[in-house]
Structures are given as C-alpha cells and as structure tokens.
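Participant: One predicted model, sequence on top.
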Amino acid sequence: MREDKQLLVITHLSQLVTLITGFGSLLIPLIIWITQKDKVWMMDENGKNILNFQISLIVYALICVPLILVLGLGLLGFALIGILGIVFPILNAIKVSNGETPRYPLSFNFIS
C-alpha cells in the first residue's frame, strides 16, 4: 500500500461536486473508494466515513421532507444539511492533508 494524501484530500473534496453538477456527492467518492481502498493507505477508513456521511445526509433530507409541513422545520433542516455538506468535507480534507484522522459527526454507521 502506498500513502497518498492528495488522493485522500481529493476524495473528501469530491463530495462538493454536487455544488456544480447537482449530483455525484455519493457516486464519485464511492468510485474512488472502491477502486483505491486496497491500494492507498487509509483510503478504506476515509472512504467508509465519507460514504456513511453522505448516506446519513440523504436520510436526514428524507426526514426533512415531511417536516416542511410542520411550521417549515424541514426548510431549516435542509439549510443545516446544506451547510454540513459543505463545511465538513472541507474541514476533513484539511485534517487529512495534515495527517490527522477525520471524523464526520452525526453520521450513522451504514458501512463498517
């Protein structure tokens, strides 16, 4: 296995592709993780964290849909999901580049 911090940073930042294309925040990290998890040191752990975070955001978004009818709480939830979906990939890309182990809060452990 080789150490490749740049690829780990790119994997974390690839979640932000949704800001440009409207989709892909789960697909691109999934492809990178599947193809590189056995070749790059720490890719397996980072990839699982990213995928768990993205799936968790999808679950939270699905929960927010019916909450729109309840005093607009769903809209607030969507805003918070959007902020979390931008801030944490950037913070964790910085952590990976500094050699730290990133963590995504509020993530369910779908992939272990």
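Facilitator: Yep, it's here.
Participant: When you work out contacts or count neighbours from here on, use the C-alpha atoms and nothing else.
Facilitator: Noted.
Participant: residue nearest the centroid of the protein?
Facilitator: The centroid of the chain falls nearest to residue 50 when counting by CA atoms, centre = their mean (3.9 Å).
Participant: ok, it - contacts?
Facilitator: 12, 29, 104 (CA atoms under 8 Å, 6 or more residues apart in numbering).
Participant: Swap in 7 Å and give it another go.
Facilitator: Taking CA atoms under 7 Å, 6 or more residues apart in numbering, we find residue 50 in contact with residue 12.
Participant: hold the first one in mind and look at this next one:
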Amino acid sequence: MSDFENVPAAASVPSDQRTMALAAHLLGIFTGFIGALIIWLINKDDASKAFVTDQAKEALNFQITISIAMLICIILMIVIIGGILAPVVGLISLVFSVIAAVKANNGEAYRYPFALRLIK
C-alpha cells in the first residue's frame, strides 16, 4: 500500500489546502512539532482534506525526529560534540522545512528523506 494512495493529484489540490500544508511545514521552524500537531488534529477527521492531513502528518513526524535529534545533541554537549551537531541539526531542519513548504504550496506531496514515521 502506497503512502500516497489517499493524497489527491497535484492539479486537484485546492489553494486553501496547499496553504494549510505550507503552514504545517513552516510552523515547524518556529514552533517545533506543536504547529504541525495542531494542524493535523484539526484536519485528520475530514476526508476532503486528505492532502493537508498527509502533509501535516509528514511535518509532524519530521519535527518529532528533529526534536529527538536536538535532545541527543543537548545530552552530547557534555562531551562537546553536541555543540557542533546542534547547529547542523537546526540547519537541516530549516532547509528541509522550506523545501517541503515549497513542494506543498505547488500541490506536491513531500516526504522527508530521514524522518521517523511515528504517526501513521
């Protein structure tokens, strides 16, 4: 079963859904996983908003992964390497969130390359 099975084609995604998906990805930069969680919880039961639900879930999974990575960096600051890794994790989060937001705004379903799929 494909991850993209319930996601509409790019041409058929309404503008308001693309905007909500864009917001789900960009809110991760400022709010961590909280913004994507709120958007996912609001839209998860509405079958007509499959694109928003899918992209908010994807953003949520990625932001949870980033939160875990940052927690590991904080722990590793005891041996100094965490201080080097934390900015790298932050930069990765910023870059991939912007790429995902642009793809979502174009109506394309985006999958982060190394996110843990905790929310199915």
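Facilitator: Nice, thanks for sending it over. Just so it is clear, the model here is predicted, and its values are computed rather than measured.
Participant: quick one on the thing from earlier: and the equivalent of the residue nearest to the centre of structure 1 over in structure 2, how far from residue 25 of structure 2?
Facilitator: The alignment partner of residue 50 of structure 1 in structure 2, by TM-score structural alignment, is residue 59. With distances taken as CA to CA, to the nearest Å, residue 59 of structure 2 is found 5 Å from residue 25 of structure 2.
Participant: Could you do residue 35 of structure 2 as well?
Facilitator: For residue 35 of structure 2, the distance to residue 25 of structure 2 - CA to CA - is 9 Å.
Participant: Same drill for the two, tell me which one is more crowded.
Facilitator: Higher neighbour count among residue 35 of structure 2 and residue 25: residue 25, with 31 against 21, using other CA atoms under 10 Å.
Participant: what do we get in structure 1 for that one?
Facilitator: When structure 1 is aligned by TM-score structural alignment, the residue opposite residue 25 of structure 2 is residue 12.
Participant: element containing that match?
Facilitator: Element membership for residue 12 of structure 1, per DSSP states H and E: helix 5-13.
Participant: what sits up against stretch 29-38 of structure 2?
Facilitator: Contacts with stretch 29-38 of structure 2, where a contact means CA under 7 Å, 6+ apart, come from 24-25, 27-28, 56, 59-60, 63-64, 94.
Participant: Show me which positions of it end up buried.
Facilitator: Across stretch 29-38 of structure 2, burial judged by 16 or more other CA atoms under 10 Å covers 29, 32-37.
Participant: what's the answer for stretch 31-45 of structure 1, then?
Facilitator: Quick answer for stretch 31-45 of structure 1 (16+ other CA under 10 Å): 32-33, 36-37, 40-44.
Participant: Which of those fall within strands?
Facilitator: Per DSSP state E, strands hold no members of the buried residues of stretch 31-45 of structure 1.
Participant: how about the helices in structure 1?
Facilitator: With DSSP state H as the criterion, structure 1 has helices at 5-13, 18-21, 27-36, 43-67, 73-97.
Participant: mind putting the contacts of stretch 29-38 of structure 2 in JSON lines, distance to residue 13 of structure 2 included?
Facilitator: Below are these laid out as JSON lines (distance: CA to CA, whole Å):
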{"residue": "24", "distance to residue 13 of structure 2": "16"}
{"residue": "25", "distance to residue 13 of structure 2": "16"}
{"residue": "27", "distance to residue 13 of structure 2": "20"}
{"residue": "28", "distance to residue 13 of structure 2": "22"}
{"residue": "56", "distance to residue 13 of structure 2": "15"}
{"residue": "59", "distance to residue 13 of structure 2": "18"}
{"residue": "60", "distance to residue 13 of structure 2": "20"}
{"residue": "63", "distance to residue 13 of structure 2": "24"}
{"residue": "64", "distance to residue 13 of structure 2": "26"}
{"residue": "94", "distance to residue 13 of structure 2": "25"}
